[in-house]
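Participant: Here you go, sequence then predicted model.
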Amino acid sequence: MKNVLLTTLLALFAAAASAQTGAVTGRIVDADTGESVVGAVLTVTPARNPEKKQYLTSAYEGSVSIPSLSYGEYGLSVSFLGYNTLDTTFRVASPKVSLGVLKLKPGVQIETVVKEVKAMRTSQKGDTVSYNAGAFKVTTDADVEGLLKKMPGITVTDGTVEAQGEEIKKIFVDGKEFFGEDVTTAIKSLPAEAVERVEVYNKLSDAAEFSGMDDGEGYKALNIVTKPGMRQGQFGKLYAGYGYDADTKTESQHKYIAGGNVNIFSGDSRVSVIGLFNNVNQQNFSFEDILGVTGGSGGRRGGVGQYMMRPQSGVAKVNAVGLNYSDTWGKRDQLSFQGSYFFNNTNTTNRSTTQKWYEAPMAVDTLSTTGYSDTKGFNHRFNARLEWKISENQNLMVRPNFSYQSNDPWSTTQGWQYGESGYSRTDNFNDGLRSGYSLGTFAVYRAKLGKDGRTITLNGSFRYSDSENNATSYSNQLGSLPDRPVTDPATGVWIPDDYVQLRYLRDMAPSRSHTLRGEFTYTEPVAKYAQVSFQYRATYDHQERDKRSYETGSDFSIAGLTPDPQLSNAYESNFTTHRFGPGFRYSKERNTFIANVYYQRSLLDGMVTQNGSEKIRHNYNDVTYFMMGQLNINRENSLRLFVSSYTDNPEVTNLQSVYDISDAQNISHGNPGLKPFYSHRVNFHYVNSNVEKGRTFMWMFSFQSTSDYIATHTVQNPSIEIDGQRYTPNFYSMPVNLDGSRSLMTHLSYGFPIGFLKSNFNVMAGIVYSKTPSMLGGTVDAATGMISGGERNDASNMGYDFRAVLGSNISENVDFTLAWNGTYNEATNSLDASDSKNRYFSHTAQGDLKVVFPLGFTLTASAAYTQYIGFTNDYDSHYTLCNVYVGKKVFRNRRGEIMVGVNDMFNQNKAFARTTGSGWTQNATNSVIGRYYMVQFTYNLRRFGKKGSTNIKDYDGMEHLEGRRRMGPGGPGGPPPFRPR
């Protein structure tokens, strides 16, 4: 009995001892020079379990840190190219163990030999595709955007990054958020030479990543992994230029640009500052419009996310600054912070033209307009992420955000609509001031409850917004008249006096909203590889707006006036949603399957006031689902499939049974019987990465079908009476539910190296199809404003696109990219009796070149030929845009460059767009920057390491071989680098 007791006690003591852990530190240096060795590979082997090896590398100043090793004996092997391997042992028997200074002895000298091998371009682990940045050669002063453009499966268009057919929503740097959701800024703020690799993956939502139960609210993300040697120092780019526009294509002949970015990295502490000031239409920062101050509808119901919009058409003067800061504190990095602040001030002017053809089944008309706009905008926004790792089993994360925006638009539009429906004059003016702020926060608490896979997640969010909208405007009230207007005998221009009856308005529309959301998720393991979950979510959304419109004289004075009841309305709505349901997750090795199903009940309770009060109350019951399957066939092949559904409820403004006659030529009416739409989505991705041959193949497929789609019922040129006044608008419309909305997209992408050209070749081809239903024609009921009768029209569009890119991979001194992309479209309308197709084609052939010659002379050039061809409506618009700059590298390390050149050498730049819809086709043009000459200076800041060397190769932790030429045996005559081809 004593022996049994003694054995049990010894076993317990042994177990307790083995459960204890200690932190191990040390430093790797050169035995001869005492210099730090960065990037040495350490292999740690437990004596009792030699198969459980750990691998790590020495960091800044050769430091080694192993935060947690169980008590016991270990073997240690330290290796690095150019040195003899160091083998030793150590013992962990206390909470802190120091290995001291580990000295690597230089190895045997070898003759200089250069060996060329194919650099590994991509690799794959699970759903993450990793691109080796070293396999894609760009110039030393290129930014991340230039690097991404050469990678297979990735496209960059006007700052929008797409990977595997999906838009990148966030950029991370070394796993930390970088400039929030502003992807455009992020990819222009880091130099390409700082990048070790680029990872593209599916990021789970904040609530789901802790439990592993995918909730379908994730997004495509891109993580930039920096080279270890560039995580300690200062780097960036500063530039300034002055130019002259002799052709005066825009308002100012004098052109200027100044800006840059500075990154200050010190381990986990990182500060990035960006700035941009110019009048040449360079708009690198995204713009946030969550309040709808730019004229949109604002944020969607029930969320706290930020919705970004692209800059408006035209030529902009831009003043913008941004700051991003991140850091980690605590012995175990318990507390981390990432935050960013932006300020944007833009002044955008635009001269536009529109040619819009209404075709069968609509009355055959032509709308021709010209417009001018001058829009001033200010935007402050702040967002942050604070995470507290309370313990290994508990975590708290908070995301605060704040935004203030103002928008001051001034615009005029004149034109004619003429054809089968008669003649009508378009004469509009608007001068507004819209401003508002929004603040909110999101918090999530996550805990593991002892057993692996048993977790609880609690999250909640709050958002409040307040905005003002004051505007003055006038528009023509008269609809179509049958007779052709008379023309001026001298000029031949139509005289519109008899066709214009202007109505002057003063509008004030303050609005407020607040949203509360809470969610609870519990997961429980039911087998070795399986979990079940339960989720409950409640959302409350309150919105209110009080629009008061006054019909004034030409001076817009409202003295003594009361709001016009036909034009004014106020509404208040409360929207409550409850959603709950179970989920299941199975994950074994590298394969995962997830399924969730939810029951959702929504209640809309609103009040609309216009010529009285109207109570709006609706209940909606829905069942939604989400399924995801990840199959990793092997290291080179993976499949990922999403199948999901979602609903979206109509806005209260669409449900109100009142007229909107603010634009007398385009009157609309709400539909109290409108139902929510319900959509099903399928997304499929297949990725093949042949690491040995450097080839990457991707196929993506996406399909969406919507029932009860919220479409538009339009009647052309009706005659209606509203409160005793007769109106003959060009169009009268109301929202209706229609089934049959479809969209499909599939793309193939293939990338591979071409050895004899020392280049990478990427091709992409795809098909995009959409079918959008609508109702056309019918009769307007004078009593209710509802439309009866009419015919359904399905507007379908089939698009075929192809893109090919040849990117050089020769050296840092020769960088070129040749690309061609084209799109062919066929648009049809089901009500068109002739069954004709609106066919049009556009394509662009483009080349970019940067060459650094001996003595530091440079040539930077780009040329693009763009053509738009209409086969149905015969037209051919084309232009060539060519920019050429010659320069000289200056300073000791060629960090500076002076360039002189010309933008748009042939002065042919155009902004042209063709769009189609239900019964119409439109061509539009906008203002552009034309030819101008400029001199520009650029300086690349590079300062790394303790000694502050400005030579990037001295601290490039990933280019080990190149770095060892400096600190390896024999100095510069040490072992040669491997050169990727």
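Facilitator: Structure received.
Participant: Please count neighbours and contacts with C-alpha atoms only from this point.
Facilitator: Will do.
Participant: Just want the most central residue of the chain.
Facilitator: Taking CA atoms, centre = their mean, the centroid of the chain lies closest to Lys169, which sits 4.0 Å from it.
Participant: From the chain's centroid, how far away is the one helix or strand that residue maps to?
Facilitator: Per DSSP states H and E: Lys169 is located in strand 166-173. Put simply, strand 166-173 sits 6 Å off its chain's centre (CA atoms, centre = their mean, to the nearest Å).
Participant: Give the other helices and strands that it contacts.
Facilitator: strand 160-163, helix 183-188, strand 219-226 (3 or more CA pairs under 8 Å, 6 or more residues apart in numbering; DSSP states H and E).
Participant: Residues contacting it, please?
Facilitator: Strand 166-173 is contacted from outside by 160-162, 177-183, 186-187, 219-226, using CA atoms under 8 Å, 6 or more residues apart in numbering.
Participant: ok, and here's another one to check against it:
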Amino acid sequence: MLITLNRVNALLRTFMPHTNKFMRAFTKSILLFLLFAGFFTNSNAQNYAVKGIVLDTAGLPLPGAVVRIKFGTDSIGTSANPDGTFALDKIKSKQFTLSAAFIGFDTFIKQYQIEKGNILNITDIRLKPSANTLEGVVISGVPPVKVTEDTVSFSARAFPVRDGDAVDEVLKKLPGIKVDKDGNVTSQGSPVTKIRVNGKDFFGTDVATAIKNLPADIIKNLQFIDDYGDQAKLTGIKTGGPEKVLNLTIEEDKKKGYFARASAGLGNADRYNTNIRGNSMKGEQQISFDATSANANMRGGGGDGITTRNVAGLNYKNEFNSKLSADAGYNFNNNKNNTISSTYTQSVLQDAGQNPLTRLEDARNNSKSDNYSHWFGGNLEYKIDTMNYLKISPNFSYNTNSGNNTGSSLITQDTLFTRRESNNLSNSNNLNARTNIFYNHKFLKKGRNLSSWGNINYTNGENFGNVYNKYFNFEGKGVDSVQNLLNNQNNRNLGLNIGASYMEPLWKKTFLEVNYSWNRSSTNNLRDTYNVVEGNEVFNPKLSNIYDYQFITNKIGLNYRYIGEKLNYTLGINTQPALLQGQNLSNNIETVNRTFNLIPSGRFSYKFSNQQSLDVNYWGRNNQPGFLQLQPISDNSNLQNVVTGNPNLKPEFIHSINAHYKQADWSAGKVIMANFKYERTNDRIVTTKERVPGTVNQRTSYINTDGYYTLQGDYNISKPLSPERKFTIGYSGSGQLNNNITFTDDSRIEARNMAWRQELEFRVDLKDIVNFEVETSYSQNLTKYSNDTFTDRQSNRFECGIEGRNYFFKDLTLGYDFTKQINSGFDNSAVRNPTLLRLSMEYKFMKNDMAAIRVEGFDLFDQNSGISRDVFDNEIVDRQVNRLGRYFMLSLIYRVRKFGG
């Protein structure tokens, strides 16, 4: 029997409170003897050893699997090696219970007994795949990267950052993940639209705020999930397109504590930046807040124009008990923006005689806006019992905006040209209220489910505008014209959606699902237009209208699902009649369009191994026309381009196929990801343009046509060059092909636009020395037309840069961000090849580095500007905008934190 030193001392303190030095010395001698005797006895006790290998059902190893052996009241554990093997010794009993656990697999538990010798070799540990649901996505943190059907998971421990860094610094290290200078996050080319913490929504859709709010060292795993909705989580039936969600799991020992950070900075040119954020956690209860007031460093200064931003956000989540949990958030946002832009637009025209013509517009604009918005949303989840689940998700937003846009444009077409000067004022307010209700019932028979849902969405928007245009016609006539209009517009929409789904297990691995959904969207739009003549407002009945329209669909579907160890697929067929009807109440005209779609659907997922998977998904969907596309009146706020809606438009129907390939080498951290997407649109809504003879003016409307398609693809390969991930190389690329269609004077024009980009990255992470990333990329944008007489249009961009931080001693940090762009082919004389450089120096002081002083220089060469090219139907638009320019700033930062305990 081994008697510990602490226990004996406690006994002595109880029975001999007045021991003298002699007794204490004597006692220690006795204790040392007992300890030695205990050690000797223990060293001669019988010890046993167990070794083995952890495999999946296909015989492939599961590196990082957690293996535990329990004997009596004691237990020991370890993690499997890269080849799946493990070894444990100092087991003091022949009889024991072994358990093995790994992400995405059912836990293995079995009792063993050592019959002969002291060593037992176990080879029958095979883990079966668990059900494919999002709720099961939790990883042990041992493998750096883990891929499953819908999730790519990263262990935060495998991507360490400096003390005090937020989650955004971890994201920058992850393969396939991009964080731009404004805090926007993309995963495999898809934008991350929502962040969750331990499965609960965090700061709504404000991703940039969320990734700055949590310290990196409390994060256990980062999981990028293709979220197909609540029904998919519970039943596994996935249809439609997913939402890309980032879920952050918190270390268990960090779920109790708090974190707060405050900063204040002042710079030249009246620049300032103040921020306070904090987070408090107590188990599953979490409260977070964030507030910012700044006119500089708008999360990197990458936004268009100069912005003054005042924001505040509050987020709350809690699990009140095992049945009831909730999360809620509120965001306030006030943005004041001033954007100065130059735009060069080329429109390719073609008449019935197949004669090509190019219309050029060179425009300059100065736009000012002042926007206020309020958003509140949340989720209430109630697990009524083991068979019933209810979720209610309310959402409310309200925003107001006032704007003033002044500008001028010069349009040339053949030998004709016109100049326009404009001054437009606008004021608007919009209300949106939405509530989603989801209910699921599980029957006693495993796999039998009944789901139902209901959604209601109400929007009410009002817009007041004053349009003032002055035209100078240089056609030998010397005629000037002035246009002054007042527009009052009100738009209300009520959307309703209800549906139900029933899933029945047929055999052990197969299920049959029947679903029905009904959707109705009803819109009412009122528009009053007045001509301002010599200061008097005169009602214009030709430009005023009351127009209602409704879009109604009924969808009935049947899906067959198979769940195998490697193959998982769903095959379905859906029928969907759709009704689009409109009522022009001003002119007493009613239009009705009925369509019927037979929609096959399919989803295939194949797991080559636990490190490699491929999934392919097809679905079809309707897309209703917008109000302005349907309204049968003319918008002549710009006489050079008068737009008239078409009430006879049909809904678009979109066929979509996408594929995702994922491969991860858990031991080496190598990651390969690739995506492919193809969409073809029937009854595509495209523009029609009709030239006004003898002028540069044109009339625009809309029509349905076929032939539009788009192809997209991207890939990312990342490989660490050392086991500790000190050096990592990444190679990525993307491409897109669009077949755009438009009509000019009844002539069809097809413009194939192809854009592609290749990028090479090299990253260095040396702990407490340096972290930096070197990037080089080349991209090209090429447009070809169906008429050979039209000249191909091409632009090119080469970009290189380095971003990182160097650490001196433990308190001083040098930060840098350098980018050089070389552009060619942009048809805009104002385009430059900007060189951007940002430097910062930060010094930490006080106990636990609670305070820091930061000196920063932004855009030191004063060349920050936004350059872009967009291709729409028959138009190519080259645009350059102003952005935040050079400034210097001194900031004071203060942090307090305490986690664990």
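Facilitator: Yep, that arrived. Worth saying up front: this structure is predicted, and the values here are computed from it rather than measured.
Participant: got a list of what the residue mapped onto Val245 of structure 2 from structure 1 touches?
Facilitator: Matched across to structure 1, Val245 of structure 2 falls on Ala221, judged by TM-score structural alignment. Taking CA under 8 Å, 6+ apart, we find Ala221 of structure 1 in contact with Ile168, Lys169, Lys170, Ile171, Phe172, Val200, Tyr201, Asn202, Lys203.
Participant: Now the buried members of the contacts of strand 166-173 of structure 1.
Facilitator: 160-162, 177-183, 186-187, 220-226 (16 or more other CA atoms under 10 Å).
Participant: how about Asn331 of structure 2, what's its match in structure 1?
Facilitator: Matched by TM-score structural alignment, Asn331 of structure 2 corresponds to Phe342 in structure 1.
Participant: same check, this time on Ala674 of structure 2
Facilitator: Counting by TM-score structural alignment, the partner of Ala674 of structure 2 is Trp699.
Participant: Residue in structure 1 paired with Pro144 of structure 2?
Facilitator: Under the alignment (TM-score structural alignment), Pro144 of structure 2 pairs with Arg121 of structure 1.
Participant: quick revisit: quickly find the element holding the match of Asn331 of structure 2.
Facilitator: Assigned by DSSP H and E, Phe342 of structure 1 falls in strand 335-358.
Participant: Show me what the helix or strand following that strand is packed up against.
Facilitator: For strand 335-358 of structure 1, the following helix or strand on the C-terminal side (DSSP H and E) is strand 365-391. Judged by 3+ CA pairs under 8 Å, 6+ apart, the packing partners of strand 365-391 of structure 1 are strand 335-358, strand 394-419.
Participant: 10 Å instead?
Facilitator: Applying 3 or more CA pairs under 10 Å, 6 or more residues apart in numbering; DSSP states H and E, we find strand 365-391 of structure 1 packed against strand 176-177, strand 287-288, strand 315-329, strand 335-358, strand 394-419, strand 422-448, strand 920-926.
Participant: Throw the ones you listed into CSV and include distance to Ser638 of structure 1, thanks.
Facilitator: Below are those laid out as CSV (distance: least, CA to CA, whole Å):
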stretch, distance to Ser638 of structure 1
strand 176-177, 26
strand 287-288, 36
strand 315-329, 34
strand 335-358, 33
strand 394-419, 32
strand 422-448, 30
strand 920-926, 42
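Participant: so which of those strands is the most packed in?
Facilitator: Highest mean neighbour count of those: strand 287-288, a mean of 24 (counted as mean count of other CA atoms under 10 Å).
Participant: Tell me how many other residues surround the match of Ala674 of structure 2.
Facilitator: Here the number of neighbours of Trp699 of structure 1 (other CA atoms under 10 Å) works out to 21.
Participant: ok, it touching Gly153?
Facilitator: Yes. Between Trp699 of structure 1 and Gly153 a contact is recorded at 9.3 Å, counting by CA atoms under 10 Å.
Participant: Common neighbours of the two, please.
Facilitator: Gln164, Gly165, Val687, His747, Leu748, Ser749, Tyr750, Met764 (CA atoms under 10 Å, 6 or more residues apart in numbering).
Participant: Between those, identify the one with the most neighbours.
Facilitator: In terms of neighbour count, Gln164 stands highest of the shared contacts of Trp699 and Gly153 of structure 1 at 25 neighbours, by other CA under 10 Å.
Participant: residues touching that residue, list them.
Facilitator: 129, 152-155, 200-201, 220, 685-687, 697-701, 747-749.
Participant: Trace it over to structure 2, please.
Facilitator: In structure 2, Gln164 of structure 1 lands on Gln188 (TM-score structural alignment).
Participant: And that match, how far from Thr151 of structure 2?
Facilitator: Distance, Gln188 of structure 2 to Thr151 of structure 2, using CA to CA, to the nearest Å: 12 Å.
Participant: Ala101 of structure 2 now?
Facilitator: 18 Å.
Participant: And the helices in the stretch 501-650 of structure 2?
Facilitator: Here the stretch 501-650 of structure 2 has its helices, by DSSP state H, counting those that start in this stretch, at 627-630.
Participant: In structure 2, what residue corresponds to Lys837 of structure 1?
Facilitator: In structure 2, Lys837 of structure 1 lands on Asp792 (TM-score structural alignment).
Participant: wait, its match sits on Ile876?
Facilitator: No. The pair Asp792 of structure 2 / Ile876 is not scored as a contact, 11.2 Å apart, by CA under 10 Å.
Participant: any common contacting residues for those two?
Facilitator: Joint contacts of Asp792 of structure 2 and Ile876 (CA under 10 Å, 6+ apart) are Asn753, Thr783.
Participant: got the contact list for Leu837 of structure 2?
Facilitator: 801-803, 816-820, 857-864, 886.
Participant: what does it align to in structure 1?
Facilitator: Checking TM-score structural alignment: Leu837 of structure 2 goes with Cys882.
Participant: do you know how far the closest residue to its match other than its chain neighbours is from Leu516 of structure 1?
Facilitator: Leaving aside its sequence neighbours, Cys882 of structure 1 sits nearest to Ala863 (CA to CA, 6 or more residues apart in numbering; 4.3 Å). Taking CA to CA as the measure, Ala863 of structure 1 falls 52 Å from Leu516 of structure 1.
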